[in-house]
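Student: Provide a 3D model corresponding to the input given below.
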Amino acid sequence: MYLNKENSIAKSNYKRWFAPIAALSIHLCIGQIYAFSVFNKPLTKIIGITEQLPEDWTLSELGWIFTLAIFFLGASTAVLGKWVEKVGPRKTMFFAAIFFSSGFLLSSLGIYIHELWMLYLGSGVLGGIGLGLGYISPVSTLMKWFPDRPGMAIGMAIMGFGGGAMIASPLSVYLIALYGTETSTGVSETFLTLGLLYLVMMLFGSLIIKIPREGWKPEGFDPTTARKSKLITTQNVLVDTAVKTPQFWLLFMVLGLNVSAGIGVLSQASVMIQEMFSSENKGATEAVTAIDAAIFVGLLSLFNMIGRIVWSTLSDYLGRKTTYSIFFILGIFLYILIPFTVQIGSMFLFTVAFSIIISMYGGGFATIPAYLRDLFGTKQIGAIHGKLLLAWSMAAIIGPITINYLREYQMEVLNVPSADVYNLTMYLMAGLLFIGLLCNLFIKPVDSKYHND
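Tutor: Purely as a prediction, here's the structure:
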């Protein structure tokens, strides 16, 4: 069968740069999840069309779609990590395409007949499984193709996940406007179109991916003379052993806390900037429109994408531990700065601060596989990475739920102006990053007793 692992072993004329192209075709599609916030407001007006009616879905109800998607991303990678290593990237990418696109198609139907559970099952559960499979499918393969530059290689692929929203955000807004009528918001039709488009692109990636033959290495590469540090091991740790080490759980906290601080912002980026720079903000010169917010979401996606390749490449020279320390220290400062930028009505400083924050959020994802490789070796890196992504599931609950429900409580119970409801959240995110910094500082080489001799 064409999808079988043994049929995807590369011949001598295969160029290793095809592997990042295949990975990008998957990650640019599944990265759409970061643009999901552009659907939130239209989804609250499915019945009212121009205004939200009592029978329409609330923003808090819709927030669970994103949370479910990221939760099942992490859960699927943890459960299926060993299977992915066994069957190879081609079959994994194929099933990622089926799950992810079917999630859009089911959600399209759910929007049309106004059944929220179908969105939870479609974009949340099925889409989340597709996200997980698509996300980890190229990681192990890319490290094998690029043992000389692992950080850069993973960054090239995972930058597509961060950059997917840069394409999806304006495309989704355009399609909603194109399909919108006096009796429809156009969201159902948009989901249908995107589902079919993503299916084609992801299947293309699954067809061109190949794995290197046993013993292959880049021309001129000598692993014995490659750059070494105390945190880069030449040994291997198996996945079932890795989860018993303190290093794994410290990295679990490092990733989870870094992600929690960024993912909540991304889940509500469009609504957040419109509320923080609304007419209630006396310092703002003018209110932010839906189009402005979509541009903001796209800009965050651009920096999410750039951060993945830039920070992961820098980590090849700075080291993973130093790179993560920069994420936490700089992130703490910027989160504390955010309320001040809103207070003075500076959308420019607000945008710059969040752009840097999101670049480090994306950089954290791109750097973590190489961090794992440094500590645990390459033998079962895909499965170990899959287990670690459960931290992403944890973050999917902490980040978005914190922002959604703190916002709702402050507005409805404390009567806090919409421009100020996110201030407390920013300070809490800075606190999470401080804990993450401490965890990162405690990471040291894995004890030799855990090595697979």
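
Student: CA only for contacts and neighbour counts going forward, please
Tutor: OK.

Student: Contacts only, for P223.
Tutor: By Cα atoms under 8 Å, 6 or more residues apart in numbering, P223 lies in contact with D148.

Student: Tell me the secondary structure at it.
Tutor: Secondary structure, DSSP: H, G, I helix; E, B strand; the rest coil: P223 is coil.

Student: ok, now how distant is E61 from L255?
Tutor: Using Cα to Cα, to the nearest Å, we find E61 at a distance of 27 Å from L255.

Student: So which of the two has more stuff around it?
Tutor: Per other Cα atoms under 10 Å, whichever of E61 and L255 has more neighbours is L255, with 26 against 13.

Student: one more to line up against the first:
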Amino acid sequence: MNVRVADARPLAAASPGRLSREAIVAKPGFNRWLVPPAALAIHLCIGMAYGFSVFWLPLSRSIGITASKACPDLTLLSALVTTTCDWRVADLGWMYTLFFVFLGASAAVFGGWLERAGPRKAGLAAALCWCGGMAISALGIYLHQLWMMWLGSGVIGGIGLGLGYISPVSTLIKWFPDRRGMATGMAIMGFGGGALIGSPLAAILMDWFKTPTSVGVWQTFLVMAAGYCVFMTAGALGYRVPPAGWKPEGWTAPATRAGMITNRHVHLDDAHKTVQFWLIWAALCLNVSAGIGVIGIASPMLQEIFGGSLVGAPGVGFTALDATQKAGVAAIAAGFVGLLSLFNIGGRFFWASLSDKLGRKTTYAIFFALGIALYAAAPSFAAAGSQALFVLSFCVILSMYGGGFATVPAYLADIFGTQFVGAIHGRLLTAWSTAGIVGPVVVNYIRQAQVDAGVSGSQLYDRTMYILAGMLALGFVANLLIRPLKEHWFMKEADVAALEAKGAAVAGAPSGSFGIGRGGLTPTALAAWAVVGIPIAWGVWITLSKALIIFR
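Tutor: As a prediction, the model looks like this:
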């Protein structure tokens, strides 16, 4: 490939000071186990994007307070500027689309800048966008202007999501070459877990702030924005990058598995020109499309399929239940959603860590093969009235949905090397943006077509399950076709050396090791883990206590 003169310039020549990449190169003796908590501090905050639905019902009565003040002639455009009508949940729900479209777009656009500027500057930019966007949304709620919410949290906050999501990826992979999957799994687990903490916290705050004239949402936004700003800033300032050429003491790079792990590097400008990039893109997109579609319909799906059998009234359809029975069914469905979220989070760490042993391609093959089997079997479980097998199937499916997110950064590092993996990952996240549209649209339209055709009960989602299985079959083929890159895609060693020159000055001593002791889980590291671990434990306990209703 051609030599790029621009590659030889210092990575952060235009970024002097404490925020520059040079300023955060770790000194000898730095403990690498301090970096994952810093990443988690950011991901746990931006992960609240998954939990924004907790605000929809209160916001749908922000004018009426006790009941929604509806306007029959309200349209989506008029909802953006109305000050006299309450918003509809559907109008507010567009926030999800904005979140994930701008997450993918900003990750793709700013990924190259992140590699030059370093994770600290990117983390601080993410904090400014995410928390500033929430503050703008709070003003929009106070003035009752939906367009300000869309702009604040949806657009500006969405950019913060993208920057925050990819900010630690490259750094963690370089700190943990021995455990790439585990390292990225720890951080990306935080994004999935953000709603477990944020949703119950938001409910507590809204209850605290509500008055006879306010539902307490704008005040909650401001308090959470302030808290998130502290955590995200601390996380960004905690980032350090390893010296060029660093590796853990006593560790030797393992032999490659059929050439699927490279020790070379592909330039950012070339990665998207390869077939391998687009095959991984397709694999991620199809896996996420199937999973995200289920997340959106999990609660109504369980209620409509099993109906009265959930509350001791077998054979009674959901529509025939009385108000008390429907409330009981809804509570169980909410527990089902909570259980899915726990498996989504746990799967991110479990599968990503397992991929260090099995290899990334094998792990993705398991996602697709097992997913196909479970989706194909789900209609049979529903027809047989087997609630336990049905719930277990979707718990496993959602664990692999989360696992796909957590494993893909390491997959990219295996194929394209680590030099630009953060930016390459950013571009790959456009697959997530695409899936965020495709998955829910496919699932919702199939369901509606079945309803229009008069299908109900356990058969309502049969066609949906088979189509999702078909999507995973396409993903299986895409993953199967991934091969190692040809030699001409890799950068020349001189170009890599020029890029790494700024970090080479302190490369003479080790910066971390395995286990307890120097470079391991020291008291300082354990304290950092406690700061993020205690909120996670609280969120898991709250969610698990609600999910246990399924088993009563």
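
Student: Okay, now stretch 43-51 of structure 2: how far is its last residue from its first?
Tutor: Start-to-end, stretch 43-51 of structure 2 (Cα to Cα) is 13 Å.

Student: to the chain's geometric centre, what's the distance from that stretch?
Tutor: 8 Å (Cα atoms, centre = their mean, to the nearest Å).

Student: In structure 1, what stretch matches it?
Tutor: Using TM-score structural alignment, stretch 43-51 of structure 2 lines up with residues 27-35 of structure 1.

Student: list the buried ones in the matching stretch?
Tutor: Buried residues in stretch 27-35 of structure 1, counted by 16 or more other Cα atoms under 10 Å: 27-35.

Student: contacting residues around it?
Tutor: Contact partners of stretch 27-35 of structure 1, identified using Cα under 8 Å, 6+ apart, comprise 66, 100, 130-131, 134-135, 157-169, 198, 201-202, 266-267, 297-298, 301.

Student: now swap in stretch 297-305 of structure 1 and tell me
Tutor: Outside stretch 297-305 of structure 1, the residues touching it (Cα under 8 Å, 6+ apart) are 34-35, 158-167, 169-170, 266, 269-270, 354-356, 358-363.

Student: average offset between stretch 294-314 of structure 1 and structure 2?
Tutor: Here the mean offset of stretch 294-314 of structure 1 against structure 2 after fitting is 2.1 Å, by mean Cα distance after the TM-score superposition for structure 1.

Student: I'd like to know how far Y427 of structure 1 sits from V259 of structure 1.
Tutor: With distances taken as Cα to Cα, Y427 of structure 1 is found 15 Å from V259 of structure 1.

Student: Among those two, which residue is more densely surrounded?
Tutor: The residue with more neighbours, out of Y427 of structure 1 and V259, is V259; 27 against 17, by other Cα under 10 Å.

Student: can you give me the helices for the stretch 1-150 of structure 1?
Tutor: Using DSSP state H, counting those that start in this stretch, the helices found in the stretch 1-150 of structure 1 span residues 18-30, 40-43, 59-87, 89-113, 116-119, 127-136, 139-145, 150-179.

Student: among the ones you listed, which is nearest S8 of structure 1?
Tutor: S8 of structure 1 lies closest to helix 89-113 among the helices of the stretch 1-150 of structure 1, at 7.1 Å (Cα to Cα).

Student: so where is that closest one in structure 2?
Tutor: With TM-score structural alignment as the criterion, helix 89-113 of structure 1 aligns to 119-143.

Student: once the two are aligned, what's the mean deviation for that stretch against structure 1?
Tutor: Once fitted to structure 1, stretch 119-143 of structure 2 is off its aligned match by 1.4 Å on average (mean Cα distance after the TM-score superposition for structure 1).

Student: That stretch: which residues count as buried?
Tutor: By neighbour count with 16+ other Cα under 10 Å, stretch 119-143 of structure 2 contains the buried residues 119-141.

Student: next one: stretch 14-26 of structure 1
Tutor: Residues 16, 19-26 are the ones in stretch 14-26 of structure 1 that count as buried (16+ other Cα under 10 Å).

Student: What is the nearest of these to L251 of structure 1?
Tutor: A23 (24.3 Å).

Student: Make JSON lines out of the helices of the stretch 1-150 of structure 1 and add distance to L388 of structure 1.
Tutor: Compiled in JSON lines, those are given as follows (distance: least, Cα to Cα, whole Å):
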{"stretch": "helix 18-30", "distance to L388 of structure 1": "19"}
{"stretch": "helix 40-43", "distance to L388 of structure 1": "29"}
{"stretch": "helix 59-87", "distance to L388 of structure 1": "7"}
{"stretch": "helix 89-113", "distance to L388 of structure 1": "18"}
{"stretch": "helix 116-119", "distance to L388 of structure 1": "27"}
{"stretch": "helix 127-136", "distance to L388 of structure 1": "11"}
{"stretch": "helix 139-145", "distance to L388 of structure 1": "13"}
{"stretch": "helix 150-179", "distance to L388 of structure 1": "16"}
